[in-house]
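# Provided below are the primary sequence and the corresponding predicted coordinates.
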Amino acid sequence: MNQATTSAAPSTGSSHWLRWANLAFMLYLLLLAVSLVSTGFKISTGNHAKELFAFASHPIAGLMIGMVATALIQSSSTVTSIIVGLVAGGLPVGIAIPMIMGANIGTTVTNTIVSLGHIRNKEEFKRAFASATIHDFFNLLAVAIFLPLEMMFGILAKTSQWLVSPFLATGNLSMKSLDFIGPLTKPVAAAIKEPLLVFGNQVGGAILIALGVLMLFISITVMGKLMKSLMVGRAREILKSAIGRGPLHGIFSGSVVTVLVQSSSTTTSLMVPLVGSGVLKIRDVYPFTVGANIGTCITALLAATAVSGEFAVFALQIALVHLVFNIFATILIFGVPFLREIPLKGSDYISDMAIKNKSVVFGYLASVFIVIPAAVLTFT
C-alpha cells in the first residue's frame, strides 16, 4: 500500500509540471500566432490597410463586427488578440477601438447558454438567467455610454495614446527597447512565412493570417483548459472569500480569478449555477462578474508584446484601450448609484419575461447577437 502511494506521488508531480510546461508552450504559441497575423496582414495589404477596412470605419459597424466575431468564436481573448495583430499590421487604432468594445458584449453568450440548465425549475431559472444577463446589461450600458463619448471626444484613444507617449516621444515606434519576445518568435515566423510567399503576397499573407487565427484559437482554448485544471480550485477559494465582502473586493477578486483561468466566460459561468441554486445572490456576484471584464484584458496585453515593426506601439495602444475601457466603465457605472442599478433592474425584468415565456430567451439571443448586428451592418 505504501509502495503504491509513494510510486503514485512522483507521477502526479510530473503530470503537474507537464501541464505547466504545456501552458508555457501554449503561451509561446499565442505570441507566435499574433506575430503571424500581423505579418500576414502587412504582406497581404501593403500600405492599403485603411482602404481594406473602410467598410468598418463607421464606429457602429466596427462595434458589430467585434460583437459578432466574439459571439461566434466565444472568446473575447481570441478576438482582441486578433485585433492586436491587425493593428500591428497597419489597421488604424480608431477603427479598432469599437471592435474592442464589441468583443466585450459578444463574450456573454456562454453565460446565457449555461443558465438554460435550470430551465425546468421556474425559480432557479429566473435567478440563473438574471445572473447570466447582468453581464450583458453591464457591457451594453458601458458601450452605450463610452462609444458616443469616444466618437465625440476620443477619450479612450487619447488616454491610451498618453500611456504609450513615452515610445512616441522618442520616435521608438517599434518598442525595440522592450522587445523581449520578438527574438523568440521572429525566426519561427520567418520560417513559416518564406515558403508561403511562393503563392504571392496577397494569397501568402491571407494563408498566414488564417494560420495565425487558427493557432490563436487553439492556444487560447488549450490555455483556458490547462489554467482551469491548474487553478480552478484556487479560483473557487477566491470566489468563496470574495462574495459579500463589498463591491471593490468583488471586482478585484473577479479580475484575479479571470487571470487565473484565462477566460471571462469561465469566471461568469461559474456564477450562474451557484445563483440559480440559491447559494449566492445576484447582487453579491454582480461586482465579481464586472471584475472578469478587467481580468480578461491580460491576454491582449500579452499578445501586444509579441509584435514588432513600425506599428508595434499601436498594438500596445489598442491592448491598453481594452483595459482602460473596462476600468473606466467599472469606475463610472459602480461609482454612480443610478447607473449601478440599471444592469440589476434590466436582468430582473428580462428574467421575469423569460419565466413567463421561454421563447424570450431565444428571441433575446437572436436579436442582440444576430438580427440587430446584421441590420446595423446592412445600413452602415
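Alright, I've got the coordinates.
# CA atoms for contacts and neighbours, from now on please.
OK.
# V285: which element?
For V285, the element it lies in under DSSP states H and E is helix 282-295.
# who's in contact with that helix?
The contact list for helix 282-295 (CA atoms under 8 Å, 6 or more residues apart in numbering) reads 104, 127, 130-131, 134-135, 138, 242-244, 246-248, 250-259, 264, 267-268, 271, 275, 323, 326-327, 330, 344.
# Quick one, which of these are buried?
Listed as buried from the contacts of helix 282-295 are 104, 127, 130-131, 134-135, 138, 242-244, 247, 250-259, 264, 267-268, 271, 275, 323, 326, 330, 344; burial here means 16 or more other CA atoms under 10 Å.
# taking the residues you listed one by one, which sit in helices?
104, 127, 130-131, 134-135, 138, 242, 247, 250-259, 264, 267-268, 271, 275, 323, 326, 330, 344 (DSSP state H).
# Second structure follows, compare the two:
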Amino acid sequence: MFLFLLAIDFIGYSFRLLNKDIAESIINLTSNPFISLFIGLLITAIIQSSSTSTSMIVAIVASGSIEFSDAIPMIMGANIGTTLTSTLVSLSFITNRDEFRKAIGAGVVHDFFNILLVAILFPLEYNYGILTNLSSAASNFILGADYVVQDNEFRYFLLTKPIVIFIGNLLPYPIILAISSFVILALAVKFLAQTLYKSITGGSREFLQKYFFGSPYRSFFWGVVFTAGVQSSSVTTSVIVPFVATRKISLKQCFTFIMGANIGTTITALIAALFKSEAAVSIALVHLFFNLIGVLIFLPFPIIRSIPVKMAKSFGRLAMKFRLAGFIYIIVTFFLVPFALISFNREDRSDSKQMEKIEEIRKEPQNRPDSLI
C-alpha cells in the first residue's frame, strides 16, 4: 500500500517538474464551463490525485477568486482525471493479449462511466444548476447558518512527501522519475492484488465470487466499504484490474464494485471536509452527489448498467488488436485534448483583450497626448 501511494505521488511530482506553473496558469480560466471541465480533468491527470486537485479548487473558491458554481465543472473533470491510475495499471498486462484485453477493459470502464455521467449531468448543471442547488442546500443544512469558516488547508501524502522531495532533489529528471514510478505502481498493484486475494479468499475463486461479487449490490457494497476503509479509490479501482485480467471476476462485477468505490471515496472526503471550510464541505458534497446520481442512474437498471461495460469490452478488443491504442487513448483523452482546448481558449481570450484595448484607444483619442494620436 505504501509503495502504491509513493508511486502515485512520484507520478504527480514528475509531471509537475515538467511544467511547474501549468496548474496555476490554467486553473483560473473558468469563464467557459466546458473549458473548466477539461481544466479539472487535466490538472487531476497531471497531479494524479483528485484529492489534491479538489483541495486546490477549494482554496481558490474560498479565496473568492472564482464562484462556487464555476468550480463545479472542474470537479466533474477531476472525476474523469482520477480514473487515469487504473488505466495506467492495465497497461502492465500488455505482454499477454488475453489478459491485456480484459485488463484494459477493467481500466477504461471507470473512464466511460464518468464520461457518460458528465454527459448527463453537465447540461443539467449548466442549464438548471442541479449540483449547485443540491450541494448548497445540503451544506446549509449540515453546517447551519452560524458556521464560522476556518482557515485550514488540506494536507496529503504526509508520509510519502518527504521521500519524494528527497529523491526528486537527488534525481531531478522528470522523465526517469515518471517511468520508474509507473514500474513501481504496476508492481505494487500486482503484489497488492495477489496478497489481498490470498488473504481474503484463501486462494479460492469460488469464495470470492460467493461472498464479495455474488450480486451487483453485494459488489457495490464492498466497493463502498473497502474504499472508505483504505481512503483511496485509486487503490481499490486499480487492485480490481488484475482480478479481471486473471478471470477471477467479470467486467460486470468489476463495474458495480467501481461504482461503490466512487461512493466510498466521497464519504472520506466529506468527513474530512467537515473540519475545513464551508467551501470544502460544498465541494465534497458536489463530489458525493455527482457519484450518487450516477449510481442511481446505472445500478438499478441492468440495461443501462451494461452500456459502459459493452463500451469497455469493445475498446478492450480494439486494444488487443492494436497495442498502441491504449497509449494513444491515455495521451489523447487525458492530456492532448484538454491541453489543446485550454491553450486555444487562452489564446482566444488574449486576442479578445487586445481587441478591447484597441477599441478603447480608437474611441478615446482625445484623452491622450497629440504625439500618440
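Noted; the coordinates are in hand. Predicted, not measured: the structure shown is a model, and the values here were computed from it.
# care to give me the TM-score?
Aligned and superposed, the two chains score 0.68 in TM-score terms (TM-score structural alignment, normalised by the length of the second structure); 285 aligned residues with a CA RMSD of 3.0 Å.
# Could you double-check that A88 of the first structure sits in contact with V307?
Yes - in terms of CA atoms under 8 Å, A88 of the first structure counts as a neighbour of V307; the distance is 6.5 Å.
# Mutual contacts of these two, please.
Listed as contacting both A88 of the first structure and V307 by CA under 8 Å, 6+ apart are 38, 315.
# Helices of the stretch 251-373 of the second structure, start to end?
251-273, 278-298, 302-321, 324-331, 337-363 (DSSP state H, counting those that start in this stretch).
# Stretch 73-83 of the first structure aligns to what range in the second structure?
Using TM-score structural alignment, stretch 73-83 of the first structure corresponds to residues 47-57 of the second structure.
# And the contacts of the matching stretch?
8-9, 11-13, 15-16, 40, 43-44, 71, 74-75, 78-79, 81-82, 84-85, 153-154, 156, 269, 280, 283.
# to the chain's geometric centre, what's the distance from that stretch?
Distance of stretch 47-57 of the second structure from its chain centroid, counting by CA atoms, centre = their mean, to the nearest Å, is 8 Å.
# thinking again about what came up before, mind giving me JSON lines with the helices of the stretch 251-373 of the second structure and columns for distance to L121 of the second structure?
Formatted as JSON lines, the helices of the stretch 251-373 of the second structure follow (distance: least, CA to CA, whole Å):
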{"stretch": "helix 251-273", "distance to L121 of the second structure": "16"}
{"stretch": "helix 278-298", "distance to L121 of the second structure": "8"}
{"stretch": "helix 302-321", "distance to L121 of the second structure": "16"}
{"stretch": "helix 324-331", "distance to L121 of the second structure": "23"}
{"stretch": "helix 337-363", "distance to L121 of the second structure": "19"}
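# what's the closest of those to Y197 of the second structure?
Closest of those to Y197 of the second structure is helix 251-273, at 14.5 Å (criterion: CA to CA).
# For that closest one, give me the average deviation versus the first structure.
Once fitted to the first structure, helix 251-273 of the second structure is off its aligned match by 1.7 Å on average (mean CA distance after the TM-score superposition for the first structure).
# what's the angle between that helix and helix 278-298?
Between the axes of helix 251-273 of the second structure and helix 278-298, defined by axes from the mean of the first three to the mean of the last three CA atoms, to 10 degrees, the angle is 160 degrees.
# ok and helix 251-273 of the second structure relative to helix 302-321, angle-wise?
Using the same axes, to 10 degrees: helix 251-273 of the second structure against helix 302-321 is 110 degrees.
# Cheers, nothing more for now.
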